[in-house]
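K.L.:
Here is my input, please return the structure:
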Amino acid sequence: MTTKATNIHPVFNRILGREDKERVLNQNSKVIWMTGLSGSGKTTIAIGLEKELQKRGFLTQILDGDNIRTGINKNLGFSEEDRTENIRRIAEVSKLFLNCGVITINCFVSPTIDIRDVAKEIIGGEDFMEVYVNASYKVCEERDVKGLYKKARNGEIKNFTGLDAPFEAPENPFLEIKTSEMTPEESVEKVVSAILPRLIRN
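P.N.:
Have a look, this model is predicted:
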């Protein structure tokens, strides 16, 4: 049983707050959480979105699944427990960026409603903007941009989302992007149009 430490004394009430940082950056910080199958287009949209927001003077940070798993979460596997811990850590990091006034663009499969609810609870519902990057398993397997689907079919990857591990589509996302019906440029434009009013500081 883990015992809660008694020598921790947070100083949140003594440091500059989110409002101070947003004022300096002249933007409202949000967490844009992109969920969808591997190969659905999350990272492609995130990169395009960041470039478009940069042109408009916004400060952003992309958190991408593969990047995170080579650093802060490199000790985690793909069991249900590790997937949950992966998302919990990412949400905590996202909250730090949020409190610094930075717009955070997240690209994570985050396959279940429960696991995304964990992130939403940590970040806060008002700041958690869920974008469902929707492409079917068949479409993603045909793309197979990382060669993962072939490996999963060959049994080289276990607990692969959509094959032998579930993916639960969001029930009420902030935005849904069907990448099999839109070009990457059209997808980025749709996201920009939807989120821009939330980012502009009045």
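K.L.:
Going by C-alpha atoms from here, please, whenever you check contacts or count neighbours.
P.N.:
Fine.
K.L.:
which strands and helices sit next to whichever strand in the chain runs longest?
P.N.:
Ranked by residue count, the top strand of the chain under DSSP state E comes out as strand 128-134. Contacts defined by 3 or more Cα pairs under 8 Å, 6 or more residues apart in numbering; DSSP states H and E place strand 128-134 against strand 31-35, strand 175-178.
K.L.:
and this one, so I can compare the two:
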Amino acid sequence: MAAPISQNIVWHEGVSQEQREELTGQRGVTIWFTGLSASGKSTLACALELELLQRKKRAFRLDGDNVRFGLNKDLGFSPKDREENIRRVGEVAKLVASSCTATLTAFISPYLADRALARKIHEESKIPFLEVFVDAPLEEVEKRDPKGLYAKARAGIIKEFTGITAPYEAPERPELHIKTAETSIEQGVAVIVKYLEDNKFI
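P.N.:
Predicted structure coming up:
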């Protein structure tokens, strides 16, 4: 849902991205974790955030549940609301990453088109965007089911639930693919940190 653009607003330029990176000694990047509920997105993002902070790197996590307590508390879970949820998060992540912060987002974000929009928002501002597919089989996430959501979806209590009654469109070309049924959180963090180091993000 695009807001109307006022003719009375002007984009203000200030410190350039290059200056900011030089002065902070760090490049901004958004690391977008996507996957089914209970696949390990938030756990992995939390562990990565802590690892980066312990290395004295700027890092900040945007969590799917947490964002819905404030910024997106007016949105439900219909396809249209999910689209707007991801659009807003994409814009916020871009702003945080532009401050030379490793911005971690942990959202189911089930639709290819919505994640493509988040990537486009970053690309238009020349902010790097890394998609991390946190992959776990449906039977595995149902076994974990820490919030009891899959059981409620199977019982018909939750009407639209990703993986059961609503689709999840897996990434086609993610920068990283982490299979959490086969990989520990520590191993997953190590894979991401190596990617960030190899690409000079940290």
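K.L.:
Can you give me the TM-score here?
P.N.:
For this chain pair, the superposition-based TM-score is 0.92 by TM-score structural alignment, normalised by the length of the first structure; 198 aligned residues with a Cα RMSD of 1.6 Å.
K.L.:
hang on, the earlier thing: average distance between the very next helix or strand once past the longest strand of the first structure and the second structure?
P.N.:
Counting by DSSP states H and E, the element after strand 128-134 of the first structure in chain order, helix or strand, is helix 137-143. Following the fit onto the second structure, the mean deviation recorded for helix 137-143 of the first structure is 0.6 Å by mean Cα distance after the TM-score superposition for the first structure.
K.L.:
what's the spatially closest residue to residue 87 of the first structure that is not a sequence neighbour in contact with, if anything?
P.N.:
Nearest-residue entry for residue 87 of the first structure: residue 119, 6.5 Å, with adjacent residues in sequence omitted and distances by Cα to Cα, 6 or more residues apart in numbering. The contact partners of residue 119 of the first structure, taken as Cα atoms under 8 Å, 6 or more residues apart in numbering, are 87, 88, 90, 91.
K.L.:
What is the nearest of those residues to residue 44 of the first structure?
P.N.:
residue 90 (19.3 Å; Cα to Cα).
K.L.:
how near is the closest one to residue 65 of the first structure?
P.N.:
Residue 90 of the first structure sits at a distance of 9 Å from residue 65 of the first structure (criterion: Cα to Cα, to the nearest Å).
K.L.:
which one of these two has more residues nearby?
P.N.:
residue 90 (23 against 19; other Cα atoms under 10 Å).
K.L.:
Could you list every helix and strand that the strand or helix carrying that one packs against?
P.N.:
With secondary structure defined by DSSP H and E, residue 90 of the first structure is part of helix 80-99. Under the contact definition 3+ Cα pairs under 8 Å, 6+ apart, helix 80-99 of the first structure sits against helix 18-25, strand 103-107, helix 113-123.
K.L.:
wait, what's in contact with the residue nearest the centre of the first structure?
P.N.:
What sits nearest the mean C-alpha location of the first structure, by Cα atoms, centre = their mean, is residue 106, with 2.5 Å. Neighbouring residues of residue 106 of the first structure by Cα under 8 Å, 6+ apart: 31, 32, 33, 34, 46, 62, 63, 64.
K.L.:
ditto for residue 87 of the first structure
P.N.:
110, 115, 116, 118, 119.
K.L.:
Over in the second structure, see which of the residues you listed survive.
P.N.:
Compared against the second structure with both residues aligned by TM-score structural alignment, their matches' Cα atoms under 8 Å, the contacts of residue 87 of the first structure retain 110, 115, 116, 119.
K.L.:
Just tell me what the third one corresponds to in the second structure.
P.N.:
With TM-score structural alignment as the matching criterion, the partner of residue 116 of the first structure in the second structure is residue 115.
K.L.:
picking up where we left off before, top of the contacts of residue 87 of the first structure by number of neighbours, please.
P.N.:
That'd be residue 110 among the contacts of residue 87 of the first structure, by other Cα under 10 Å, with 25 neighbours.
K.L.:
how much space between that residue and residue 32 of the first structure?
P.N.:
13 Å.
K.L.:
Give the equivalent position in the second structure for residue 179 of the first structure.
P.N.:
In the second structure, residue 179 of the first structure lands on residue 180 (TM-score structural alignment).
K.L.:
which residues does that match contact?
P.N.:
Taking Cα under 8 Å, 6+ apart as the test, what residue 180 of the second structure contacts is 39, 40, 134, 135, 136, 188.
K.L.:
Whichever of those end up buried, select them in PyMOL.
P.N.:
Remark: buried members of these, expressed as a PyMOL selection using 16 or more other Cα atoms under 10 Å:
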select buried, resi 39+40+134+135+136+188
